[in-house]
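Visitor: using only what follows, build the 3D model:
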Amino acid sequence: MRHTRWNAGGSRDIATVFPFPMAAAVSLFLAFASSPAAAQETREFPTQTGTVLVETLASGLEHPWAVEAMPDGALIVTERPGRLRILRDGKLSAAIKGVPTAAAHGQGGLLDVALDRQFATNRTLYLTLSVRGDGGYGTVLVRAALSQDEQSLTEVKEIFRMNKFTRKGQHFGSRIAIDKDGSLFFGIGDRGEGERAQDSRDHAGSILHINADGSIPASNPYRGGTGGLAEIWSIGHRNPQGITFDPEGGKLLTVEHGARGGDEVNNPQPGKNYGWPVITFGKDYSGVEIGEGTAKEGLEQPLFYWDPSIAPGAIAVYRGSMFPEWNGDLLIAALKYQLLARLDRDETGAVTNEERLFDGEFGRIRDVIVASDGALIMVTDEEDGAVLRVSKAPTQ
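Guide: This next block holds a predicted model:
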């Protein structure tokens, strides 16, 4: 589950006494301030429910794609070119050794990181990444152990590889959600070939479900091999880049990119078909209609959709103490308008309102998680990417 512990405190002031000429002092200060983990000024933003603070915990990362909280409050972050790093006490580690080589091709590279539910004792984590192989590029999922000194990965093992590679550079997916039994749910996009999402014997355009050792869970709809590949949970997804479980009730939720419109929030059910590209609320980038409309018998409807597209990168469900007024709301990281969307939900789970936060203020927001203290942690997918913490402003 993507809602793990975060015990960070507030920002720290920098007080330094310089016993040498001012020019040298200024030069040293500027060098420190531009370093990858240098703290920056906390900014205030009004929201519909009060003022929030956004603190930059680290900057200078190269296209960070995912962030996860470790048991001691440190953060582990992926960078799409292939680096895995740890942010602790305001300092970024060197790249962790032993990370499998990612193919930074198009939208691909090192993608998600998720910590095993027993990480505190077994040090196990999971990564998704794009790799090069027969036919081009595709998505794989690996399991590994983080060494006690946090400098390397050991026991690295590939536990899933998609079955059809292509030279196209888009729609690799792929976030990971860990169920209460330790099994893994993750998504792979249609790889830019929409018709593949309707083929239950093709991993592209699917939500997939495997055990932590790569075996097939008993709950999978095609486990016996009849009707589809045993790993597939649901089909008809264009590019699901966000996936999470609601900590209250355990509902699986995904968010996926549409084309020019038609981004969707779904609750994938086993064996169901979510429509792409037969039905969609979006159009092709050229303006041409796609498929057969917005509904068809036997195909599922989204819980919520956007038109025009906001290009969603991740989804989280807010269950925390810092913002009780957000309890149960969906939080969506968005790339196109560089914002965080908060979707109010009623007691039935239906979306009743959307609030857009930080529009254009920080760049492309790629990931968002809820920390144990109720704050939000986000990363921005930029050449000079950042790790951000969102907290409630103190009341006067």
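Visitor: switch to C-alpha atoms for all contacts and neighbour counts from now on
Guide: Will do.
Visitor: buried residues in stretch 94-103?
Guide: Across stretch 94-103, burial judged by 16 or more other C-alpha atoms under 10 Å covers 95, 96, 97, 98, 99, 100, 102, 103.
Visitor: of these, which is the nearest to residue 116?
Guide: residue 99 (16.7 Å; C-alpha to C-alpha).
Visitor: this one as well, want them side by side:
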Amino acid sequence: MRLLATSLLASLVLAACGSAADQTQAVTSDTKVKLTPVVTETEFPWGMAFMPNGDLLFTEKENGLKRLPAGETTPVAVPGLPPAYTERQAGYLGLTLDPDFATSRLVYVAYSKGTPDANGTAIVHGRLSDDGNALEDVTEIFVADPRDTALHFGSRLQFGGDGTLYATIGDGFVYMDLAQDPKKTHGSVIRINKDGSIPADNPFADGAVGNPAVWSYGHRNEQGLYYDAETDTLYETEHGPKGGDELNIIRKGANYGWPEITYGVDYDGTIITDKTEAEGMEQPETYWVPSIAPAGLTKLTSDVYPGWKGDLFAGGMNGPAGLNLVRIDMENGKVVGRENLFQGEYPIRDVVQGPDGHLYIATKNFDGIFRVDLADGN
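Guide: A predicted model of the protein is given here:
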């Protein structure tokens, strides 16, 4: 597996859509980085989470949970997950660790459950055995509303500072209109307790006008989610159609507009809506035209890369501007610029920060998992 270096010259095209969100500027930095292979024996890695001891847990779309012992290069299978529906975009998806993992050893995993005629995003948790080689006492804690499509499952997981679990649920593609119905989980971010019960302060907890689990709605296919404990902010990225990928700050009970407003068009070029803004609907912090198919999202909290601490990083999987790692330059909680790293090299499915302070990326298909290192000359 070759090592890659980039001069970090940014290149992005933004649509002139008349909103403040489209004024994001391309930026460059003097920091140069390269990719160092960490795992080469992996197929369709989807989500990653580091254990306190430095071991890396990750899911593979069709093969379930794997563990890479710290300092090694060959992962081991971790059996115990229930069977998944694995056609097209379906399979084993996002994962996260219990905030009290050191004591509970609980791992939370999202996956596609069901059949071609009736399937949806489900969440389970299980105890990782003391030797790390099995998931035990696996319990289902959430199942989204069923669909009959193998597209748009969402499925990133993040714990908030209060110990509640957030999860992204995709719109099911052909069911995009239901993203505007808070009584449905299609196209939503849900919030549940560790055991799957509903927090009393959820916006629709009483079920009168919305699904009790729904925290926000009007989303498309959200494959990036990050909780910033320092600012108590939940960030999310989602795929637009052809253009209009978004970075959002997720707020309680808010409507993010899909498909009533969007900065993108349908895949055949037809207009989904002529509106990019509407009263009562949130605007993105930044958006991408053309698309990058954003997947994975994290904030750099270390000093490993000069000048980048506090910035967000998102993977790009596809689209005219995809196949890159995007540095989202943040100042005082606002997006002030974007820089494309490794442009055109690999489709990136996930990005996380490791306990060593380095960024790690998982590629979309068969390439592997890499550590982002400083290149020679820094």
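Visitor: next, the TM-score between them, please.
Guide: TM-score of the superposed chains, computed with TM-score structural alignment, normalised by the length of structure 2, equals 0.90; 353 aligned residues with a C-alpha RMSD of 1.6 Å.
Visitor: if we can go back for a sec, of the buried residues of stretch 94-103 of structure 1, closest to residue 157 of structure 1?
Guide: Closest to residue 157 of structure 1 out of the buried residues of stretch 94-103 of structure 1 is residue 100 (9.3 Å), distances taken as C-alpha to C-alpha.
Visitor: how about the buried residues of stretch 94-103 of structure 1 in CSV, adding secondary structure?
Guide: Compiled in CSV, those are given as follows (DSSP: H, G, I helix; E, B strand; the rest coil):
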residue, secondary structure
95, coil
96, coil
97, strand
98, coil
99, coil
100, coil
102, coil
103, coil
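Visitor: include distance to residue 258 of structure 1 when you put those into a markdown table, please.
Guide: Listed next are the buried residues of stretch 94-103 of structure 1 as a markdown table, based on distance: C-alpha to C-alpha, whole Å:
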| residue | distance to residue 258 of structure 1 |
| --- | --- |
| 95 | 34 |
| 96 | 34 |
| 97 | 36 |
| 98 | 35 |
| 99 | 31 |
| 100 | 30 |
| 102 | 25 |
| 103 | 24 |
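Visitor: and residue 325 of structure 1, how many neighbours?
Guide: 13 (other C-alpha atoms under 10 Å).
Visitor: what does it correspond to in structure 2?
Guide: Residue correspondence, TM-score structural alignment: residue 325 of structure 1 in this structure matches residue 307 in structure 2.
Visitor: its match: which element?
Guide: According to DSSP states H and E, residue 307 of structure 2 maps onto no helix or strand at all.
Visitor: from residue 85 of structure 2, how far out is residue 296 of structure 2?
Guide: Separation of residue 296 of structure 2 from residue 85 of structure 2 (C-alpha to C-alpha, to the nearest Å) stands at 22 Å.
Visitor: for residue 107 of structure 2, give me its contacts.
Guide: Applying C-alpha atoms under 8 Å, 6 or more residues apart in numbering, one finds that residue 107 of structure 2 lies in contact with 95, 96, 97, 98, 101, 125, 126, 127, 128.
Visitor: roughly how far does the residue nearest in space to the middle of structure 2 sit from residue 37 of structure 2?
Guide: Residue closest to the average C-alpha location in structure 2 (C-alpha atoms, centre = their mean): residue 224, at 2.0 Å. From residue 224 of structure 2 over to residue 37 of structure 2 the distance is 23 Å, taken as C-alpha to C-alpha.
Visitor: now do residue 292 of structure 2
Guide: When distances are taken as C-alpha to C-alpha, residue 292 of structure 2 and residue 37 of structure 2 turn out to be 23 Å apart.
Visitor: and for residue 267 of structure 2?
Guide: Looking at residue 267 of structure 2 against residue 37 of structure 2, where the rule is C-alpha to C-alpha, the gap reads 34 Å.
Visitor: still on that earlier bit, residue 292 and residue 37 of structure 2: who's more crowded?
Guide: Just comparing residue 292 of structure 2 and residue 37: by other C-alpha under 10 Å the higher neighbour count belongs to residue 292, 31 against 19.
Visitor: what's stretch 41-58 of structure 2 aligned against in structure 1?
Guide: Residue correspondence for stretch 41-58 of structure 2 in structure 1, counting by TM-score structural alignment: residues 60-77.
Visitor: what about that stretch, how long is it end to end?
Guide: By C-alpha to C-alpha, one end of stretch 60-77 of structure 1 lies 12 Å from the other end.
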